[in-house]
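Novice: Fold the following and give me the result.
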Amino acid sequence: MNASDNATTILIHLAGGVALLIWAVRLVRTGAMRAFGVSLRQALQSFTRNRFAAFGSGIAVTMVLQSSTATTLLVSSFAGRDLIVPAMALAVLLGANLGTALAAFVISMDLGWVWGLCLAVGVALYLGHEAMDRARNIGRVLVGIGLILLSLIELNAAAAPLAQSPTFRTVLGALSGEPLLAVLVAVAATWLTHSSIAVILLIATFAASGLFPPATAIALVLGANLGNALIPVLDQIGAPAAQRRAAVGNLLTRLILVAALLPFAKPLSAWLNALPGPDARLAIEFHVGLNLIGALIFLPFVGPISALVGKLMPGQKSADAVVKPRHLDPSVLDSPTEALAGAMREALSLGDRVEAMLHDTMQMIEKDELKLSRAIAEADDGVDAIHESIKLYLVKVSRNELSEAESRRLLEIITLITNLEHIGDIIDKNLRELGEKKIRKRYAFSPEGLAEIRDFHQRVASGLRLALNVFATRDVALARQLFAEKAPMRDAERHATESHFERLRSGRPESIETSAIHLDIIRDLKRIHGHAASIGYPILESANALRESRLKADEEAKPEVKLAPATQPGR
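Specialist: As a prediction, this is how the structure comes out:
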């Protein structure tokens, strides 16, 4: 094998080791969240009576989750709902910083054969239990830990030859004289991987192999810490200010530490090298020391720091909150069951908004209340915003490994919000404009025509309420009832149209001038009912209660009973 092939092989092994490390850290985080998510959230809420308890809970939770980002998102969601005061939230995050450093310290120890034991036990637990079982998720955590340890062995094996490569040393040597560039590279790497533990372990492995000097390793560790604090700030852009303040306060403390220590990277590396202990662990030990010192410095000042961030980030006006989702918690995305429950609550809330729009539209048409037109248009803007938020949230949830039941529920939520968004558009773009036209032209429906519209509207509103109940209960009998209403609605539409044309033939002036508006309103209400009926389709399909083109009859849905052939009576 020539030198070029050898270098290619080493780089492939290196890339595979890095990918395995990133994936393994994610396995540990998702497994821990699914197995202990509820308990960890309760612990964070319970142990925030004072800054020391909050600090300790941050350490413990982060060491279990292997992710300070996950802890930050949890705490941010609590702060956004006023379940934890800002100062205590910041104390938890200072603990999370130290917790992720301690997790990296433990993992980086020479544990030898432990990776094999973790994989063997983890795979046995994972394959031996059902998808929703806690033991299965504990197995997932053990598999992740085993793969982390295995990836570090692979990285060490691949990095050793690279240390002898002049080309690779030249590339990495460019970072040696540019500590600020090293910080930015580490920030970018941490953001791309969304895992400071993976980046820190990678830095430590490369530094131990001699790929760059200790001063560069320190600069890279500073950058990884800064990137780790930056991730939750960027992930929560657009969230309410109260939810983002703790993460911003934590980022501020990291910026101060980096600015204070970066100019002294070389003296720090020389001092650390003079300490007893193996030089190979310099990056890991500096990472722990950095976060320990940061906690000692900033923990006494969590109150003033939180107050400063509060002044820099005042809350938005309450009027803006009406178009913000309330139940889409980003901290539970790694727990699909909880995330889908939150999305379901938000979807039902969206249904309430659309139902209110439908009610206001009838009020506007019947009582000529033009002021309702603006309210309906604004409500539709809110429906569009929440629909988009739920949709993007579900996209993130779908990146997890979902059970069959979770996949069905996700489809049901998507079906609901899509049809609700279409209903909102029909109300805003069609019915509202028809109502405005009637009011501005001073038209008036005939008493019979108005009664027909009112009756048709009541049918549609009842259908929408039934559709929301079908979604909430997943009851097949209710879904059948919703679907079966389509035929009576067609008959009602035909009857209303025939009655209207009968009045036209009799020369009723009100019917003549409102003819187009009347027929369009009936048509649009019928379209709304069609979208409402579609909400029940996934429930009926999962129960095998649909033909290819229409609902099965009750008799067809019953199991076929075969009778035994008659026998001749004995003589």
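Novice: okay, CA-based contacts and neighbour counts for the rest of this
Specialist: Will do.
Novice: count of residues packed around Val395?
Specialist: Per other Cα atoms under 10 Å, the neighbour tally for Val395 reads 12.
Novice: For it, what is the enclosing helix or strand?
Specialist: Using DSSP states H and E, the secondary-structure element containing Val395 is helix 371-397.
Novice: same question, Ser4
Specialist: Taking DSSP H and E as the definition, one finds Ser4 inside helix 3-46.
Novice: Now do that helix: which elements does it pack against?
Specialist: Here helix 3-46 is seen to pack against helix 51-65, helix 68-80, helix 134-162, helix 196-208 when contacts are counted using 3 or more Cα pairs under 8 Å, 6 or more residues apart in numbering; DSSP states H and E.
Novice: Let me have those helices in TSV, extended by mean neighbour count.
Specialist: Listed next are these as TSV, based on neighbours: other Cα atoms under 10 Å:
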stretch	mean neighbour count
helix 51-65	24
helix 68-80	25
helix 134-162	23
helix 196-208	26
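Novice: what sits against Ala198?
Specialist: Contacts for Ala198 were tallied using Cα atoms under 8 Å, 6 or more residues apart in numbering; they are 21-22, 25.
Novice: Look up the closest residue to Gly435, ignoring the ones flanking it.
Specialist: Spatial nearest neighbour of Gly435, excluding adjacent residues (Cα to Cα, 6 or more residues apart in numbering): Ile365 at 5.0 Å.
Novice: Surely the one you found is within a helix?
Specialist: Yes - using DSSP: H, G, I helix; E, B strand; the rest coil, the secondary structure at Ile365 is a helix.
Novice: Return the distance of stretch 471-491 from the chain's centre.
Specialist: Averaging C-alpha coordinates over stretch 471-491 and over its chain gives two centres that are 31 Å apart (Cα atoms, centre = their mean, to the nearest Å).
Novice: Let's compare: structure for the following, please.
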Amino acid sequence: MLQVITQLIGGIGLFLLGMSLMTDSLKAMAGESLRQWLSRFTGSSFKAMLSGIGFTLVVQSSTATTLATIGFVSAGVLTFAQAIGVVIGANIGTTSTGWMVALLGLKFSIASFALPMIGVGALMKLLGKDRLALLGLAFAGFGLIFFGIDVLQLAMASFAERVDLSVWSNNSFSTRLILVLVGLVMTILLQSSSAAVTATLAALASQAIDVQQAMALVIGQNIGTVATAILAAIGATTSAKRTAAVHVIFNVVTAVFAFFILMPAMLWMLTHWAWAATWDNTIIIAAFHTAFSLMGAMIFMPFIPQLQSVISKLIPEKEVETIRYLDESLFSMPSLAIATAQDSICHCLADMYRLLIKAGRGEIIGAMINTKELDHVLLKVDEYLKKMPVPQAQADQQRLIELMRLIVYTRVVREDLQHTANLDILRAHFDTEDLKEFIGIIEKLVLYFRQTPVQKIPVQDVENLERFSAQIKIHQPAIRQNIVAQSATSQVKAADALDLIIAQRWLERLAKHTAKMAILLKEDTSTI
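Specialist: I've put the predicted structure just below:
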């Protein structure tokens, strides 16, 4: 019996390791393209659901899709209503694992193919770089999945010979409920509904359990998958909590309908329809898993606006807008974590520059502007990046480097923004055309910084800012001479003349630092 238990643990471990390798590498390969894809193909709730199905089919993890969706909602790429559709689609897409196991893993002896796949994948990882190395990890993970399934099937066959589970095969309500709870606990312990469903299918194929028991277990396993979402939402952002709430409500309500309606209906069909009785048991369970996820979609899709309204009221937004993007659950998707950190900085900068514009126009006093909010955002981003693992993909590493450069420039600009009282000095003594031109250019930048997600700045606008920065530097000597001349003829007091020179120099410095930051964020960054 000890050998059987060891085989079970080993088989599950191999499956989980394979899923982890494959999912992590595919997510890293998807990178920023995932963000663009979802923002493009989620225009309606139905399209959002299809996108959720598609992405989950690719990465073979509904949890990965859910966590990515949390980030998209936080960053404003998706509305909460669209996120609901993606989560529903993810629950449908995750049933593909059951079909893969039922049609391939349990039908053929593929252990002989799995080991070469692991070997080839390992070589690709060791000898390749960037995407080839990630593809190698995905390949090795795929091999480990099927090798784990083969070990699981052998263990379950031995388990069936030693343990009699016929006591749990009666049709009573209490027995079914106990099996649902067993399935729930399996998923919580394994932290993967795919692994739990795979173990169930292996047990069914080995005749350790029957179809009715398998159905009840799968219902419980589908409920258990919400544990990961709940854990991810603890202490997380409001968007994370709302998305986790959708996940919980969808899975629990769908499980109730599956337990009381779909399971009895399918058992009746298998008993009374001769053609249905000829189906393979593992195919029946895979079809049952997909059927009750589809049933859940049909129940919830027409009521997405109402569900959105209820959850938004139950879980109101409490975070400051500029830092509500920073969600640690996004660390599994480095490109998203980096993008949300950049959005937080840019949105806060946009708020600061908007105050600068008002002060430049005399709508507010420049001396009243402070950098406390920007300091707070920079501190939160620093804390966020310290916790973020180093990304594996070279493209993500490059994005991280660009983000670090943006932070450096932001800190420099922050030092300039501490002296916005210079705007009052410039406006009080003469109507400088330089200031007016600078305000006009900054207004355009703010439009891009305020968009969600933050948009790249057009090359023409960046060039205008660079041109202004160079122009004001050239004009500085003439401006200083003019101020000194006015002071010599008593048109301007000596102290005021000094303040004007300092203020003019401050404007030149702010323009130069803003231009450097804009260069980093322009549309074509290949020349940076």
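Novice: Once they're superposed, what TM-score comes out?
Specialist: A TM-score of 0.61 describes the superposed chains when it is computed by TM-score structural alignment, normalised by the length of the second structure; 377 aligned residues with a Cα RMSD of 4.2 Å.
Novice: so what does the helix holding Val395 of the first structure touch, helix or strand wise?
Specialist: With contacts defined as 3+ Cα pairs under 8 Å, 6+ apart, the secondary structure elements packing on helix 371-397 of the first structure are helix 336-367, helix 404-426, helix 432-440.
Novice: how many neighbours does Gln460 of the second structure have?
Specialist: One way to gauge burial is a neighbour count; for Gln460 of the second structure, by other Cα under 10 Å, it gives 11.
Novice: can you tell me which helix or strand Ile442 of the second structure belongs to?
Specialist: Going by DSSP H and E, Ile442 of the second structure is part of helix 433-450.
Novice: Show me the contact partners of the helix or strand where Val412 of the second structure lies.
Specialist: In the assignment (DSSP H and E), Val412 of the second structure maps to helix 394-417. The set of residues external to helix 394-417 of the second structure that reach it, using Cα under 8 Å, 6+ apart, is 31, 130, 334-335, 338, 342, 345, 349, 369-371, 374, 378, 390-391, 506, 509-510, 513-514, 516-517, 520.
Novice: now the angle between helix 2-40 and it, please.
Specialist: Taking axes from the mean of the first three to the mean of the last three Cα atoms, to 10 degrees, one finds helix 394-417 of the second structure and helix 2-40 inclined to each other by 60 degrees.
Novice: most centrally placed residue in the second structure?
Specialist: For the second structure, the residue whose C-alpha lies nearest the mean C-alpha position (Cα atoms, centre = their mean) is Ala68; its distance is 2.5 Å.
Novice: surely that one meets Leu330?
Specialist: Yes - proximity of Ala68 of the second structure to Leu330 meets the contact threshold set by Cα atoms under 8 Å, at 6.5 Å.
Novice: Would you mind listing the residues touching both of the two?
Specialist: Leu336.
Novice: Give the equivalent position in the first structure for Phe288 of the second structure.
Specialist: With TM-score structural alignment as the criterion, the equivalent of Phe288 of the second structure in the first structure is Phe286.
Novice: Return the residues in contact with its match.
Specialist: Shown in contact with Phe286 of the first structure (Cα under 8 Å, 6+ apart): 218, 221.
Novice: quick revisit: tabulate the helices and strands packed on helix 371-397 of the first structure (TSV), appending distance to Phe456 of the first structure and mean neighbour count.
Specialist: Putting those into TSV (distance: least, Cα to Cα, whole Å; neighbours: other Cα atoms under 10 Å) gives the following:
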stretch	distance to Phe456 of the first structure	mean neighbour count
helix 336-367	11	21
helix 404-426	16	20
helix 432-440	16	19
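Novice: For these, please prepare TSV with the additional fields distance to Thr62 of the first structure.
Specialist: Supplementary listing: these in TSV, determined by distance: least, Cα to Cα, whole Å:
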stretch	distance to Thr62 of the first structure
helix 336-367	20
helix 404-426	27
helix 432-440	52
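Novice: So for Thr193 of the first structure, which of the ones you listed sits nearest?
Specialist: helix 336-367 (21.2 Å; Cα to Cα).
Novice: how about the helix or strand harbouring Met215 of the second structure, aligned to which bit of the first structure?
Specialist: Here Met215 of the second structure is covered by helix 211-224, with elements defined by DSSP H and E. Aligned using TM-score structural alignment, helix 211-224 of the second structure spans residues 214-227 in the first structure.
Novice: Which positions in stretch 375-388 of the first structure come out as buried?
Specialist: When neighbours are counted by 16 or more other Cα atoms under 10 Å, the buried residues of stretch 375-388 of the first structure are found to be 376-377, 379-387.
Novice: How far off centre is it?
Specialist: Using Cα atoms, centre = their mean, we find the averaged C-alpha position of stretch 375-388 of the first structure to lie 21 Å away from the chain's own average C-alpha position.
Novice: List of residues touching that stretch?
Specialist: Around stretch 375-388 of the first structure, the neighbours that count as contacts under Cα under 8 Å, 6+ apart are 322-325, 350, 353-354, 357, 360-361, 417-418, 421, 424-425, 428, 432.
Novice: one more time with 6 Å
Specialist: If you take Cα atoms under 6 Å, 6 or more residues apart in numbering as the criterion, stretch 375-388 of the first structure is touched by 323, 325, 357, 424, 428.
Novice: What of stretch 120-136 of the first structure?
Specialist: Counting by Cα under 6 Å, 6+ apart, stretch 120-136 of the first structure makes contact with 35, 139, 142-143, all of which sit outside it.
Novice: That stretch: which residues count as buried?
Specialist: 121-126, 134-136.
Novice: ranges for the helices of the stretch 401-550 of the first structure?
Specialist: Taking DSSP state H, counting those that start in this stretch, the helices of the stretch 401-550 of the first structure run over residues 404-426, 432-440, 447-473, 476-484, 486-505, 509-513, 515-534, 537-542.
Novice: What span of the second structure is the fourth one aligned with?
Specialist: When the second structure is aligned by TM-score structural alignment, helix 476-484 of the first structure has no counterpart there.
Novice: mind listing what's buried in that helix?
Specialist: Of the residues in helix 476-484 of the first structure, those scored as buried under the neighbour-count criterion (16+ other Cα under 10 Å) are 476, 478-483.
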